[in-house]
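K.L.:
output the structure for:
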Amino acid sequence: MKKLALTMFLVIGGLWLYGQTTHFIPAFEGNGQDHMNIYVIGADISGIPLEAGDEIAAFDGEICCAVLTLSGTVSSTSLAVLRASMADPGEENGFTSGHPITLKFWDATAAKEYDNVELTFYNTSQEIISPVPYIPGESAFVTASGSDVEPDITPGLTVAPNIMNGATNFEVLVRVSEVNGAATTGAISVVIPRDSRLTFTWNPALTLAVGETVHNAVWSYTSTDPNNHIFTTSEVIPANGILRLGIQALFNPGATRGKSTVTAQITSGSGGDSRPSNNSDSEIINYFGE
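P.N.:
Predicted structure coming up:
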């Protein structure tokens, strides 16, 4: 019965709230294409509902895919509908199918943007479900809650083994943890400085490193930077959550012996990070030549 009621409401009873936007700017021109409808059935900032004049925008990472200005508060009887536009091939002017949905708020009265917006997804029976990614032609139903609490992400690095005799194969595990009780917003980048003695092998299908589950499938690796190995994800890390990546590597010290440091650094502002002072972690390798 709930499913039927919600479906009928969407057909004949929905209040589509919209108006001219003043803050968020869509990445596309015109009406967009291959839309996904995001039905917002509740929107608040720290428990206070958004009101007329406030804006809601849908993002794929840093790409604005849809914007609307509210003409009133949002509820299950007065939906806000975002029509997110898919990107043109080779362009960054809309969402990419399969990428996670994120929303941002603009509080017109306070003239303040909120990018720490937690989403809860529902099916048409009003049951909570797992997050739905961007898919052209599909729909998502969400409640959205913004907060003044900002995310704080910090890396943890493990190298195993860290005592090496001659050319040695080893694994690198990077844990990216949110420690301030706020979901991340936007892309996250981790950099590891290059070392001529180190050779990295990136395997996006890897699921285990240093005995822990890793999430390589949601990370991308940039190998062309001359100074750093760069790993990037648009995956949202939930409040107090963790996202891992694993690297298979070879260290070849030749005939030398000594100590070397491997460092993982989260780039400033990644994921909406609010505390740069804890954005790096290091591990020391003790090595001996053959």
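K.L.:
hey, let's count contacts and neighbours off CA atoms from now on
P.N.:
Fine.
K.L.:
the closest residue in space to Arg197 that isn't next to it in sequence: neighbouring residues, count only.
P.N.:
Ranked by CA to CA, 6 or more residues apart in numbering and with sequence neighbours excluded, the top spatial neighbour of Arg197 is Asn252, at 5.2 Å. A total of 20 residues lie near Asn252 under the criterion other CA atoms under 10 Å.
K.L.:
could you do Glu283 as well?
P.N.:
Using other CA under 10 Å, Glu283 is surrounded by 17 other residues.
K.L.:
ok, now how distant is it from Ile163?
P.N.:
Remark: distance between Glu283 and Ile163 (CA to CA, to the nearest Å) = 11 Å.
K.L.:
which residues are in contact with the residue nearest to Arg197?
P.N.:
Shown in contact with Asn252 (CA atoms under 8 Å, 6 or more residues apart in numbering): 166-168, 197-198.
K.L.:
mind checking which of those are in helices?
P.N.:
Among these, none falls in helices (DSSP state H).
K.L.:
any of the residues you listed buried? List them.
P.N.:
166-168, 198 (16 or more other CA atoms under 10 Å).
K.L.:
dump these into CSV; add distance to Val159 as well.
P.N.:
Shown next, in CSV, are those (distance: CA to CA, whole Å):
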residue, distance to Val159
Gly166, 16
Ala167, 15
Thr168, 12
Leu198, 12
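K.L.:
all helices of the stretch 1-150 of the chain, in order?
P.N.:
Listed in chain order, the helices of the stretch 1-150 of the chain (DSSP state H, counting those that start in this stretch) span residues 2-8.
K.L.:
next up, for comparison:
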Amino acid sequence: MRTYLTFLGLLLAFGASAQLSMGTGGISVLMGTTLTVDGLSLIPSASLNLTSNTIQRTSTPLAGNPGINRLYQLSAPLLFSGRVGISYLPGELNGYTESTLQLAYAPAPSTNLTVTTSSTVNAATHIVSNTLVSQNLYVVTATALSDLSPIVYARPTTVYGSTPFTVVVDVVELNSVATSGTFTVRVTKDQKVDLTFDAGLTSVNRRSVQNSVWSFNNSNPNYYILTTSQSVSAGDRLSFGLTGTLSPGASSGVITVSSTVLPTSVVEARLNNNIDADKVEYFQQ
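P.N.:
Next comes the predicted model:
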């Protein structure tokens, strides 16, 4: 016999090994009804049928997929559309900053977490939630997105005549979450500056760089383009350096060297801090 849940909320509270089991008869949750299983809330946008499945809470994040110390495991993927929320305890944040949390899910066994964007975090009630459309839920948890920002060091900052010139870019991770995926950094070109890239360099102008993990593209007339799939460790930086010459010629003025981080497959928490610039004054000899 199938059970229909038609009232506003169904609360199922369990202990540390919380579990909801649904047999072959299953249960149906009508559109807009809240099903809550020990802190996991599901509000389907259409009638939801749950058959021959279980939902169990654990406090162990997935290996290789860091998250908070609250994770919900289903015995079979559940195709779901609607609002998904997790009510967590402050002690379960696992080092993450609460305001940066994002709902995350894995669609099948042995797959990486898909981290959502634009999740809503209520720091007063400690709930993170987001709306999903036709996604398979096998694991549901919360984690945070990495956040990259560049810092440009153009040296020297004052140039008289033709002078050796360097540009170092530090790409810094700000959210204490290691990156996963590929990203690109564009550095602006200027006719008075001729820069080259040496993949063997580990230091440029006394600044540590990791040139060997970057690929360099000099074909664009406006930008030097560098790309890497190397992970930026949580709270750390990944750097590269360019070396060359600045030749003012018979003029004086200011050059602005700017860099922009462009995510390729890396998903970032913010994109409004992906640009930095440094200015150099130059004078004719």
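K.L.:
overlay them and tell me the TM-score.
P.N.:
Taking TM-score structural alignment, normalised by the length of structure 2 as the basis, the two superposed chains have a TM-score of 0.55; 179 aligned residues with a CA RMSD of 3.2 Å.
K.L.:
the residue nearest to Arg197 of structure 1 matches what in structure 2?
P.N.:
Using TM-score structural alignment, the equivalent of Asn252 of structure 1 in structure 2 is Ser247.
K.L.:
again, but for Thr232 of structure 1
P.N.:
Aligned against structure 2 by TM-score structural alignment, Thr232 of structure 1 finds its counterpart in Thr227.
K.L.:
against Ser180 of structure 2, how distant is that match?
P.N.:
14 Å.
K.L.:
so those two - more neighbours on which side?
P.N.:
Per other CA under 10 Å, whichever of Thr227 of structure 2 and Ser180 has more neighbours is Thr227, with 19 against 16.
K.L.:
name the helix or strand for the more buried one, please.
P.N.:
Assigned by DSSP states H and E, Thr227 of structure 2 falls within strand 223-228.
K.L.:
distance from that strand to the middle of the chain?
P.N.:
Its chain's C-alpha centre and that of strand 223-228 of structure 2 lie 20 Å apart, by CA atoms, centre = their mean, to the nearest Å.
K.L.:
ok, so of the buried ones among the contacts of Asn252 of structure 1, who is nearest Phe59 of structure 1?
P.N.:
Minimum distance to Phe59 of structure 1 across these is 36.8 Å, recorded for Leu198 (CA to CA).
K.L.:
so how far is Ile163 of structure 1 from that closest one?
P.N.:
14 Å.
K.L.:
please apply the same query to Ile56 of structure 1.
P.N.:
In terms of CA to CA, Ile56 of structure 1 sits 52 Å off from Ile163 of structure 1.
K.L.:
isn't His229 of structure 1 right up against Tyr221?
P.N.:
Yes - contact criterion CA atoms under 8 Å: His229 of structure 1 and Tyr221 qualify, at 7.4 Å.
K.L.:
which residues do those two both contact?
P.N.:
Going by CA under 8 Å, 6+ apart, no residue sits against His229 of structure 1 while also sitting against Tyr221.
K.L.:
burial count for Leu250 of structure 1?
P.N.:
Count around Leu250 of structure 1 with other CA under 10 Å applied: 15.
K.L.:
and for Val37 of structure 2?
P.N.:
By other CA under 10 Å, neighbour count at Val37 of structure 2 equals 21.
K.L.:
next one: Asp44 of structure 1
P.N.:
18.
K.L.:
and it, what does it touch?
P.N.:
Asp44 of structure 1 makes contact with 50, 144-146 under the criterion CA under 8 Å, 6+ apart.
K.L.:
same deal with Thr263 of structure 1?
P.N.:
157, 192-193, 280-283.
K.L.:
of these, which ones are shared with structure 2?
P.N.:
On the basis of both residues aligned by TM-score structural alignment, their matches' CA atoms under 8 Å, what survives of those in structure 2 is 157, 192-193, 280-283.
K.L.:
closest to Val81 of structure 1 among the residues you listed?
P.N.:
Using CA to CA, Ser280 is the member of the kept ones among the contacts of Thr263 of structure 1 that sits closest to Val81 of structure 1, with 40.0 Å.
K.L.:
to which residue of structure 2 is the closest one aligned?
P.N.:
Checking TM-score structural alignment: Ser280 of structure 1 goes with Ile275.
K.L.:
and the gap between that match and Leu145 of structure 2?
P.N.:
With CA to CA as the criterion, Ile275 of structure 2 and Leu145 of structure 2 are 18 Å apart.
K.L.:
can you pick out the residue with more neighbours from those two?
P.N.:
Using other CA under 10 Å as the criterion, Ile275 of structure 2 and Leu145 rank with Leu145 on top: 23 against 18.
K.L.:
quick one, what contacts that one?
P.N.:
100-102, 115, 175, 177, 267-269.
K.L.:
now render those as a markdown table, adding secondary structure, distance to Ser233 of structure 2 and neighbour count.
P.N.:
As requested, the contacts of Leu145 of structure 2 are arranged in a markdown table below (DSSP: H, G, I helix; E, B strand; the rest coil; distance: CA to CA, whole Å; neighbours: other CA atoms under 10 Å):
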| residue | secondary structure | distance to Ser233 of structure 2 | neighbour count |
| --- | --- | --- | --- |
| Thr100 | helix | 17 | 19 |
| Leu101 | strand | 18 | 26 |
| Gln102 | strand | 19 | 25 |
| Val115 | strand | 18 | 18 |
| Asn175 | coil | 10 | 21 |
| Val177 | coil | 7 | 22 |
| Val267 | coil | 15 | 20 |
| Glu268 | strand | 14 | 18 |
| Ala269 | coil | 15 | 19 |
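K.L.:
which of those residues map to contacts in structure 1?
P.N.:
Counting by both residues aligned by TM-score structural alignment, their matches' CA under 8 Å, the contacts of Leu145 of structure 2 still in contact in structure 1 are 175, 177, 267-269.
K.L.:
name the nearest of those residues relative to Phe80 of structure 2.
P.N.:
The closest of those to Phe80 of structure 2 turns out to be Val267 (CA to CA; 22.7 Å).
K.L.:
show me where structure 2 has its helices.
P.N.:
According to DSSP H, structure 2 contains no helices.
K.L.:
just the buried ones from the contacts of Thr263 of structure 1?
P.N.:
Burial by neighbour count, judged by 16+ other CA under 10 Å, picks out 157, 192, 280-283 from the contacts of Thr263 of structure 1.
K.L.:
Throw these into a markdown table and include distance to Gly246 of structure 1, thanks.
P.N.:
What follows is the buried ones among the contacts of Thr263 of structure 1, written out as a markdown table (distance: CA to CA, whole Å):
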| residue | distance to Gly246 of structure 1 |
| --- | --- |
| Leu157 | 10 |
| Ile192 | 12 |
| Ser280 | 16 |
| Asp281 | 15 |
| Ser282 | 15 |
| Glu283 | 15 |
